[in-house]
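J.: Quick one, what's the 3D model for this:
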Amino acid sequence: MKTVIATEQTQREDAYYVRKEVFVKEQEVPIEIEIDELEDKATHFVIYNDDKKPQAAARLRIIEGSKAKLERICVLKEARSFGLGHKLLEALETEAIANGAKEAVMHAQVQALPFYEKKGYKAVSEPFEEAGITHVKMTKTLSV
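T.: All right, here's what the predicted structure looks like:
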């Protein structure tokens, strides 16, 4: 498995493919919510398998100067037992730190809370609806 920052349009399309499979098809998020006006302001990540097929994706935005917003973190259903979520988080956090971020923030789906809590994230809000799915805001202090 190889994690890349999508610098080419084909890689970005691969990230969109994974996101559409997970969020649009599997979780029924409308495409116009999933692919939004923030795409060009984000750094996109893709994890490829050994056959160069996209398996996982995420995006990162630096906001408010020293905060990194981790977004659209997803892994294809058939690839969920290979630790790709951990690899994505590691890549996102590394890039956030490289861009001067001191804190990571995300809106996590409630079913993923145990995963993020194990990675050091803390829930800092009451549950709320986003794209028809219950989320909570989570944060983590990033260290070099």
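J.: Only C-alpha atoms from now on, for both contacts and neighbour counts.
T.: OK.
J.: which residue sits closest to the residue nearest the centre of the chain, ignoring its sequence neighbours?
T.: For the chain, the residue nearest the mean C-alpha position is residue 73 (2.4 Å; C-alpha atoms, centre = their mean). For residue 73, ignoring the flanking residues on the chain, the nearest one in space by C-alpha to C-alpha, 6 or more residues apart in numbering is residue 58 at 4.3 Å.
J.: Residue 112 and residue 123, how far apart?
T.: 11 Å (C-alpha to C-alpha, to the nearest Å).
J.: So which of these two has more stuff around it?
T.: residue 123 (20 against 11; other C-alpha atoms under 10 Å).
J.: The more buried one touches residue 135, doesn't it?
T.: No: here residue 123 does not reach residue 135: they are 9.9 Å apart, not a contact under C-alpha atoms under 8 Å.
J.: Identify the residues contacting the residue nearest to residue 73.
T.: Taking C-alpha atoms under 8 Å, 6 or more residues apart in numbering, we find residue 58 in contact with 15, 44-46, 70-74, 88.
J.: to compare against the first, here's another:
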Amino acid sequence: MSAISASSTPRRRDFRFFERLRVRWAEIDAQHIVFNGHYLTYFDTAVGGYWRALALPYAATMAELGGDLFVRKATLEYLDSARFEELLDVGVRCEQVGNSSMRLHCAVFRGEDCLVHGELVYVFADAASRTPKPVPQGLRDLLTGFEKGESMARVRVGAWAELGADAQHIRQAVFVDEQKIPAEMEWDSADASCLHAVAYNRLGRALATGRLLEHVPGVAKIGRMAVIAALRGSRVGREVLEALMQAGRERGYREVLLHAQLSAEGFYTRAGFQRRGPVFDEAGIAHVEMVRAL
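T.: Presented below is the predicted three-dimensional model:
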């Protein structure tokens, strides 16, 4: 990873990841500009997005790695001020991974102009004693791989016998536990015969799932699309959708349809789907049918 000099002004092209924020009324001060302390909150918010970009559900990942990250040092340099309602892009870049520490460079941009930048130094340590521990090699590889432009997730496509345990775990958490869909409505005989897709991060954790089956000759149906809560808004749901559509093309289907929850309509619209027909109720949740050509 090539470092950004601490004395130089960062440029947008120095960053692979950005989190977009809008300045809120509560964040400005008597000078009608963002109060200086809020920029650390902006950095922290963007770091949360950075973990999603790495396809890492933070709490579960740290528990699996046997530690946690604690801030050791934070520095900021103020170049200009942000104002109410302005849209800001907060860049995050991993600059260095040491034995037990990691250094992130963060920068707040308004368009191409850098307003504030600085560094956050974290120490990986035992969660209870806070005794420093070596950064696990898996996490080290993830951080360096992301900054090199590598993919953070992979999608496996296969039968229920192969992927069912992971798909079931995700669907249970999202549909049954979170959305309160009755279990008897969630599980059906189609699972045994249709094609499933599951997205995994580079530590092997299952993140998202969906399935593909024939609706009528020439038309496939995608269903049971679910993403764990911590990774919503990342790309893993789209990657599962793309994998299922590609599987449909390979099987000769000319069109694919799905029943989208209204809250997810925008997600499918951005993937090229169009609404067809009125809103209807399915499992107590408002849905709409959406279609696209393959």
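J.: Just the contacts of residue 58 of structure 1: which are in helices?
T.: Members of those lying in helices (criterion: DSSP state H): 15, 88.
J.: Buried only: go through the contacts of residue 58 of structure 1 for me.
T.: 15, 44-46, 70-74, 88 (16 or more other C-alpha atoms under 10 Å).
J.: Now which residue in structure 2 aligns to the residue nearest to the centre of structure 1?
T.: Using TM-score structural alignment to pair residues, one finds that residue 73 of structure 1 aligns to residue 225 in structure 2.
J.: For that match, give me its contacts.
T.: Counting by C-alpha under 8 Å, 6+ apart, residue 225 of structure 2 touches 208-211, 237, 241.
J.: so which of those is the most crowded?
T.: Using other C-alpha under 10 Å as the neighbour criterion, residue 209 leads these with 33 neighbours.
J.: List of residues touching stretch 163-173 of structure 2?
T.: Under the contact criterion C-alpha under 8 Å, 6+ apart, stretch 163-173 of structure 2 has outside partners 157, 196-198, 206-210, 224, 226-228.
J.: matching residues in structure 1 for that stretch?
T.: Residue span in structure 1 matched to stretch 163-173 of structure 2, by TM-score structural alignment: 11-21.
J.: Same check on stretch 276-284 of structure 2?
T.: Against structure 1, the aligned range for stretch 276-284 of structure 2 is residues 124-132 (TM-score structural alignment).
J.: cool, stretch 41-58 of structure 2 as well?
T.: Alignment of stretch 41-58 of structure 2 against structure 1: no match, by TM-score structural alignment.
J.: cool, stretch 194-208 of structure 2 as well?
T.: The counterpart of stretch 194-208 of structure 2 in structure 1, counting by TM-score structural alignment, spans residues 42-56.
J.: Only the buried residues of that stretch, if you could.
T.: By neighbour count, with 16+ other C-alpha under 10 Å as the criterion, the buried positions of stretch 42-56 of structure 1 are 43-48, 54-56.
J.: re earlier: between the contacts of residue 225 of structure 2, which is closest to residue 106 of structure 2?
T.: For those, the closest approach to residue 106 of structure 2 (C-alpha to C-alpha) belongs to residue 237, at 26.7 Å.
J.: Map the closest one across to structure 1 for me.
T.: Aligned counterpart of residue 237 of structure 2 in structure 1: residue 85 (TM-score structural alignment).
J.: so where does its match fall, helix or strand?
T.: Residue 85 of structure 1 belongs to helix 84-98 when assigned by DSSP states H and E.
J.: Check the offset of that helix from the chain's centre.
T.: With C-alpha atoms, centre = their mean, to the nearest Å as the basis, the distance from the averaged C-alpha position of helix 84-98 of structure 1 to the chain average is 9 Å.
J.: can you check stretch 59-76 of structure 1 too?
T.: So, by C-alpha atoms, centre = their mean, the centroid of stretch 59-76 of structure 1 is 6 Å from its chain's centroid.
J.: Comparing the helix holding residue 85 of structure 1 with structure 2, how large is the average distance?
T.: For helix 84-98 of structure 1, the mean deviation from structure 2 after alignment is 0.6 Å (mean C-alpha distance after the TM-score superposition for structure 1).
J.: Now the element after that helix, going C-ward?
T.: Taking DSSP H and E, what comes next after helix 84-98 of structure 1 is strand 103-109.
J.: What lines up with residue 249 of structure 2 in structure 1?
T.: Taking TM-score structural alignment, the alignment pairs residue 249 of structure 2 with residue 97 from structure 1.
J.: From residue 155 of structure 2, how far out is the match of residue 73 of structure 1?
T.: Computed as C-alpha to C-alpha, the residue 225 of structure 2 to residue 155 of structure 2 distance reads 13 Å.
J.: And the strands in structure 1?
T.: Defined through DSSP state E, the strands belonging to structure 1, from first to last, are 2-5, 43-48, 54-63, 67-75, 103-109, 122-123, 128-130, 133-141.
J.: Turn those into JSON lines, columns for distance to residue 30 of structure 1.
T.: Shown next, in JSON lines, are the strands of structure 1 (distance: least, C-alpha to C-alpha, whole Å):
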{"stretch": "strand 2-5", "distance to residue 30 of structure 1": "25"}
{"stretch": "strand 43-48", "distance to residue 30 of structure 1": "20"}
{"stretch": "strand 54-63", "distance to residue 30 of structure 1": "17"}
{"stretch": "strand 67-75", "distance to residue 30 of structure 1": "14"}
{"stretch": "strand 103-109", "distance to residue 30 of structure 1": "16"}
{"stretch": "strand 122-123", "distance to residue 30 of structure 1": "26"}
{"stretch": "strand 128-130", "distance to residue 30 of structure 1": "11"}
{"stretch": "strand 133-141", "distance to residue 30 of structure 1": "12"}
